[in-house]
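**Student:** Predicted model, plus sequence, below.
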Amino acid sequence: MLADHEQDRLVELLVVTAEVIGDQLRPTTAAYMVGDLSCYPLAQLERALGACRRELKGRLSLAAVLERIDDGHPAPNEAWAVAIQAADERNTVVWTTLTQQAWNTALPLVQAGDKIAARQAFLETYTRLVKEARAARLPASYAPSLGFDLTSRNAALTDAVSKGLLAHDQVSDHLQLTAATPAFNPVALLAGKVEASPGANPKIRARLEELARELAA
C-alpha cells in the first residue's frame, strides 16, 4: 500500500500524464484511480505512466495504466512464442500458468494442423485470463513443462533460474549433475602408480603424493 506522500505523488503523475497525451483529469478522478492503483509500488506505477505518455493518445484510463504495469505477465504474442515450443515434446518450456492454460485451449487445433486458428484461440484466451488476473491483482507465476531432451531441459531450467523466473529448489531434482572429476589418474593407477588428477585440490594432491611415496618405499 502506498504511503500518503506517495499517493499525493501519484495524483500529480496521473494529472500530468493526462495533460501530456491531450486529456484532462480532475484531481478527484485521479484520487479514485489512486485507490485502485495504490497496491502497486510507486516505481512500477511511474514506469507504467511513462509508457502511457509514450503510447497513448487522447485518453488516460485506469485500464490503460494497469495494462502497462510490469506484473510479470508476458504480452500475448510473447506468450504464444513460448507456448508454441511445447508442440515439440522434446522441448522444456518455462511459462506462466496463464500461458499454460491458454495453450491447453489451442493444443487440439495445433494437433489438427491448424496453427493459424490455434494462435487466434490462444491469444483470445490468454488476453482474457490476463485481464482477469490483473483485475484480481495476481502477478505472474512461472512453472516448467519438462521435455524429454535432457540437454535442452538443463539449459532451459538453468536459464529460468538465472532470470529469476524459477527458484533453484523448484528445478533442482530435474537438473543434470556434472560428473565429478576423480581425484586420481585412473589410467596411472592401472599401471601401479598413484598420480593426482589436474583438478584435485591441494589437500588431496598432497595426500596422494604421500601415498605414492609410501608405495614406492
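**Tutor:** That came through fine.
**Student:** CA only for contacts and neighbour counts going forward, please
**Tutor:** OK.
**Student:** so who does the residue positioned nearest the centre of the chain touch?
**Tutor:** Most central in the chain under CA atoms, centre = their mean is residue 165, positioned 3.4 Å from the mean C-alpha point. Listed by CA atoms under 8 Å, 6 or more residues apart in numbering, the contact set of residue 165 reads residue 142.
**Student:** same thing with residue 164?
**Tutor:** By CA under 8 Å, 6+ apart, the contact set of residue 164 is empty.
**Student:** related to what we said a few turns ago, what is the three-state secondary structure of the residue nearest to the centre of the chain?
**Tutor:** Of the three states, residue 165 takes coil under DSSP: H, G, I helix; E, B strand; the rest coil.
**Student:** I'd like to know how far it sits from residue 173.
**Tutor:** Distance of residue 165 to residue 173, computed by CA to CA, to the nearest Å: 17 Å.
**Student:** Please, where are all the strands along this protein?
**Tutor:** For the chain, the strands defined by DSSP state E occupy 93-96, 142-145.
**Student:** Need the winner for burial among these.
**Tutor:** strand 93-96 (a mean of 23; mean count of other CA atoms under 10 Å).
**Student:** which other helices and strands contact that strand?
**Tutor:** Applying 3 or more CA pairs under 8 Å, 6 or more residues apart in numbering; DSSP states H and E, one finds that strand 93-96 makes contact with helix 76-83, strand 142-145, helix 150-162.
**Student:** Alongside the first one, take a look at this:
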Amino acid sequence: MQPEDFDNFARVLDAAYSLHSKSLTADARSLFFAALGKYSLAEVRKAFSAHISDPQRGQYPPKPADLIAHLQGDASKDGRPDASEAWAIAVRSRDEAETVCWTQEMAEAFAVASNIENDEFGARNAFTSKYNRLVEAARSAGRTAVWFMSYGHDASRRESVALEAVRAGHLQIEAVRVAVPALCAPDNAYDAGIAQENLARLRQLTASINNRGEAHD
C-alpha cells in the first residue's frame, strides 16, 4: 500500500473492529498499516473480507497476523508448483532432447542444483531450498508466475509439451506456435493437408480449454 491509501485502509479497519464493538488508537492503526504495507489495498480488503467470513477467526477482531495468513494462503494458489513437482519438471531438462515448460524460479533453482555433481540427493536438496526461497520472495513481492518453454532437440516432444502447457493454462497458443511446424513453416514449404490437421488440432485444444473453463464457472 502507498501512504495515500492510509485513510481508506483505516476506514476498512475501523469497520471490521466495529463489528466487535471495539476501536483502535491512531498508533495502533499506523502499526497495522505498516505491518501490511507490502500488500496492495485491494489485497488487504480481500483479506479483511475473508477474515470476517471465517467461521472461527471471524469471531474475533482481526490482527495483522490473521490477515497475513489469508494473504499468504491466496499467494499459494498462484499456479507455482510445490518443490517436489517443480523438481520433477526441472530434472527433465538434463536431457537435451527433452522440452520443458517451467518458471523462472525453477530455472534458477535448477542452475544451482546443476553445480552439484554425482549427488542426486544433495542436488535435489539444493534445488528445494533455493526454489522455496525464490517462490517465497516472488509471492511476497506480489509477482505472478511466469512460465516459458525450454526447447529440446526432439520435435515431437516440443509439440506435445507445448500443447500440454496450453492445456494447463501456463501459456497461450500464440506463444507456442514455434512448436507447431506447419503453423510457422515458410511459404514454399506449406502443406495444406498438414496445416488443416494442425488447425483442427488447435481448434480441438481451444474447445477443450473453453469447456474446462465453463466447468469451473
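**Tutor:** Structure received. Keep in mind that this is a model prediction, so the values were computed, not measured.
**Student:** The residue nearest to the centre of the first structure matches what in the second structure?
**Tutor:** Aligned against the second structure by TM-score structural alignment, residue 165 of the first structure finds its counterpart in residue 170.
**Student:** quick one: its match and residue 14 of the second structure, what's the gap?
**Tutor:** Using CA to CA, one obtains 40 Å as the distance from residue 170 of the second structure to residue 14 of the second structure.
**Student:** Buried residues of stretch 113-126 of the second structure, list them for me.
**Tutor:** For stretch 113-126 of the second structure, a neighbour-count test (16 or more other CA atoms under 10 Å) marks 113, 123-124, 126 as buried.
**Student:** Packing partners of the longest helix anywhere in the first structure?
**Tutor:** Assignment by DSSP state H gives helix 115-135 as the longest helix of the first structure. Applying 3+ CA pairs under 8 Å, 6+ apart, we find helix 115-135 of the first structure packed against helix 76-83, helix 97-111.
**Student:** between these, which one is nearest to residue 16 of the first structure?
**Tutor:** helix 76-83 (29.3 Å; CA to CA).
**Student:** What residues in the second structure pair up with that closest one?
**Tutor:** Going by TM-score structural alignment, helix 76-83 of the first structure sits over residues 83-90 in the second structure.
**Student:** Report the distance from that stretch to the chain centre.
**Tutor:** 14 Å (CA atoms, centre = their mean, to the nearest Å).
**Student:** Check stretch 177-188 of the first structure too.
**Tutor:** 36 Å.
**Student:** hmm, back to that, save the helices and strands packed on helix 115-135 of the first structure as TSV, and put in distance to residue 38 of the first structure too.
**Tutor:** Shown next, in TSV, are these (distance: least, CA to CA, whole Å):
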stretch	distance to residue 38 of the first structure
helix 76-83	26
helix 97-111	24
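**Student:** Quick one: closest of the helices and strands packed on strand 93-96 of the first structure to residue 99 of the first structure.
**Tutor:** Comparison of these against residue 99 of the first structure by CA to CA identifies helix 76-83 as nearest, at 6.1 Å.
**Student:** mind listing what's buried in that closest one?
**Tutor:** The neighbour-count check on helix 76-83 of the first structure (16+ other CA under 10 Å) flags 76, 79-80, 82-83 as buried.
**Student:** How about stretch 208-215 of the second structure?
**Tutor:** Neighbour-count burial for stretch 208-215 of the second structure [16+ other CA under 10 Å]: residue 209.
**Student:** quick one: that stretch aligns where in the first structure?
**Tutor:** Using TM-score structural alignment, stretch 208-215 of the second structure lines up with nothing in the first structure.
**Student:** Residue 39 of the second structure maps to what in the first structure?
**Tutor:** Residue 39 of the second structure maps onto residue 37 in the first structure, by TM-score structural alignment.
**Student:** Please tell me how far that match sits from residue 73 of the first structure.
**Tutor:** Taking CA to CA as the measure, residue 37 of the first structure falls 17 Å from residue 73 of the first structure.
**Student:** what sits against residue 13 of the second structure?
**Tutor:** By CA under 8 Å, 6+ apart, the neighbours of residue 13 of the second structure are residue 29.
**Student:** repeat for residue 78 of the second structure
**Tutor:** Residue 78 of the second structure makes contact with 144-145, according to CA under 8 Å, 6+ apart.
**Student:** measure it to residue 139 of the second structure for me?
**Tutor:** Relative to residue 139 of the second structure, residue 78 of the second structure is positioned 8 Å away (CA to CA).
**Student:** now swap in residue 160 of the second structure and tell me
**Tutor:** Residue 160 of the second structure is 30 Å from residue 139 of the second structure, by CA to CA.
**Student:** follow-up on the earlier one: could you list every residue that touches the match of residue 39 of the second structure?
**Tutor:** Contact analysis of residue 37 of the first structure by CA under 8 Å, 6+ apart lists 45, 66.
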